[in-house]
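Student: any chance you could fold what I've pasted below:
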Amino acid sequence: MKEEITTILKRNSLSVTASREKILTLFLNQDGALSHSDIEKKAGEKFDRVTVYRTLQTFSEKGIIHTIPTADNAVLYALCKDNCSQGHHHDHHVHFICDKCAQTFCLDNVVTPELKLPQGYSTNHIEVVAKGICKKCRK
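Tutor: Take a look at the predicted model:
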C-alpha cells in the first residue's frame, strides 16, 4: 500500500509527508466517506486539526478526494475513483446514506442522471443522495 500512496502523491505533484501518507491510508482502507473529526480521531494525536484540514483541502484541489455535503451542512470526504484531476472532479455518482449505521458510501457504478433544464439554466454540479439500509447492515 505504501507504494500505491507514493504513486498517488507523486502523480499529483505532492511531496510525500507523514500526514499525507496517514490520511491517504485512511481513505484507501475505508469503504465509506469520512468526516473531518473521523479523520482526526483515526490519525491520532500526531497531527493537529490545521494539518488535517490543509491536507484534505490539498487532496480535494488535486482531485484525490471529493466532498459530500450533508443535510446538517457538514462535509464528508471520500476517495475519488474516477479520473479526477486538479480542478476537474468527475465524481458523477450517487451517494448512499445508511439509515442504520449512518455511514455514507459512494456508489461509483450508479451515475447521476442527465438533467434537461429549462432554457437559461445551467448546472455546475449535480448531487443525488439515496437513503436506505446498506449491505453490511442488511445482513
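Student: C-alpha from now on. contacts and neighbour counts both.
Tutor: Fine.
Student: element containing the most centrally placed residue in the chain?
Tutor: Taking CA atoms, centre = their mean as the criterion, residue 78 is the residue nearest the geometric centre of the chain, at 1.6 Å. With the criterion set as DSSP states H and E, the secondary-structure element containing residue 78 is strand 75-79.
Student: what is the lengthiest helix in the chain packed up against?
Tutor: Longest helix of the chain, by residue count under DSSP state H: helix 49-62. With contacts taken as 3 or more CA pairs under 8 Å, 6 or more residues apart in numbering; DSSP states H and E, helix 49-62 sits against helix 18-28, helix 36-43, strand 65-69.
Student: how about this one, so we can line them up?
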Amino acid sequence: MKKEIDNKLNLKNIKPTAMRQLVLQVLTEQKTAISLPELEQKFEKADKATLYRTLKTFQENKLIHSIEDGSGSLRYALCQDNCKCAPEDLHVHFLCTKCNQTFCLNDIPVPTINLPNRFSLESVNMVVKGICSNCKK
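Tutor: Model (predicted):
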C-alpha cells in the first residue's frame, strides 16, 4: 500500500513526506468527504497547520478537491485518477441530512452552465441534499 501511496503522490509531483503519506492513506480509506476537524481527530498529535498545508498542497496539485456542502466547513475528497479539476470534470455531491456525510457522486456530472457573453466559468458547486442509502436502511 505504501508504494501505491507514493506512486499517487509522485504522479501529482508531490514529494512523499511521512505526513503526506499518512494523510493520503486516510483519504484513500474514506468512503465520504472529510473535513479538516475530522482529519485532525485522526491525527491528534499532528500540528493543525501541517495538516492544513498538506490538504492545500494536495488540492493545488489536483490530488483532492474541496466541497462546500453547506455544512459550514469545507470537506475534502480524492479526485479520480484522470481528474484535472476542470469544469468538465466536476461531479455532483450529496449531503445526507441525517448523518451529515458528504458523498462524491462521480458518475453524475454537473449540468452544463451556459453563461452570458463575457462571463467565464471557473468553478461549479452542486450539492444535492437528502438521505443516503445507509440511513435509509
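Student: can you calculate the TM-score here?
Tutor: Structural agreement between the overlaid chains, expressed as a TM-score with TM-score structural alignment, normalised by the length of the second structure, amounts to 0.90; 135 aligned residues with a CA RMSD of 1.5 Å.
Student: got CSV for the helices and strands packed on helix 49-62 of the first structure, with mean neighbour count and distance to residue 124 of the first structure too?
Tutor: Putting these into CSV (neighbours: other CA atoms under 10 Å; distance: least, CA to CA, whole Å) gives the following:
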stretch, mean neighbour count, distance to residue 124 of the first structure
helix 18-28, 18, 26
helix 36-43, 15, 25
strand 65-69, 20, 15
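Student: can I get those in a markdown table including distance to residue 104 of the first structure?
Tutor: Below are these laid out as a markdown table (distance: least, CA to CA, whole Å):
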| stretch | distance to residue 104 of the first structure |
| --- | --- |
| helix 18-28 | 13 |
| helix 36-43 | 13 |
| strand 65-69 | 9 |
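Student: between the ones you listed, which one is closest to residue 51 of the first structure.
Tutor: Across these, residue 51 of the first structure has its closest neighbour in helix 18-28 (7.4 Å, CA to CA).
Student: quick one, what contacts the counterpart of residue 49 of the second structure in the first structure?
Tutor: The alignment partner of residue 49 of the second structure in the first structure, by TM-score structural alignment, is residue 50. Shown in contact with residue 50 of the first structure (CA atoms under 8 Å, 6 or more residues apart in numbering): no residues.
Student: repeat that for residue 6 of the second structure.
Tutor: If a contact means CA under 8 Å, 6+ apart, then residue 6 of the second structure has 16, 21 as its contacts.
Student: give me the mean distance between the helix or strand hosting it and the first structure.
Tutor: In this assignment (DSSP H and E), residue 6 of the second structure forms part of helix 2-11. Relative to the matching residues in the first structure, helix 2-11 of the second structure has an average distance of 1.1 Å after the fit, by mean CA distance after the TM-score superposition for the first structure.
Student: what's the angle from that helix to helix 48-60?
Tutor: Taking axes from the mean of the first three to the mean of the last three CA atoms, to 10 degrees, one finds that helix 2-11 of the second structure is oriented at 70 degrees with respect to helix 48-60.
Student: ends of stretch 81-91 of the second structure, what's the gap?
Tutor: With CA to CA, to the nearest Å as the measure, stretch 81-91 of the second structure spans 14 Å from end to end.
Student: what's in contact with it?
Tutor: 62, 65, 79, 104-110, 121-124, 126.
Student: please redo it, this time with the cut-off set to 6 Å
Tutor: Judged by CA atoms under 6 Å, 6 or more residues apart in numbering, the contacts made with stretch 81-91 of the second structure from elsewhere in the structure are 106, 108, 109, 110.
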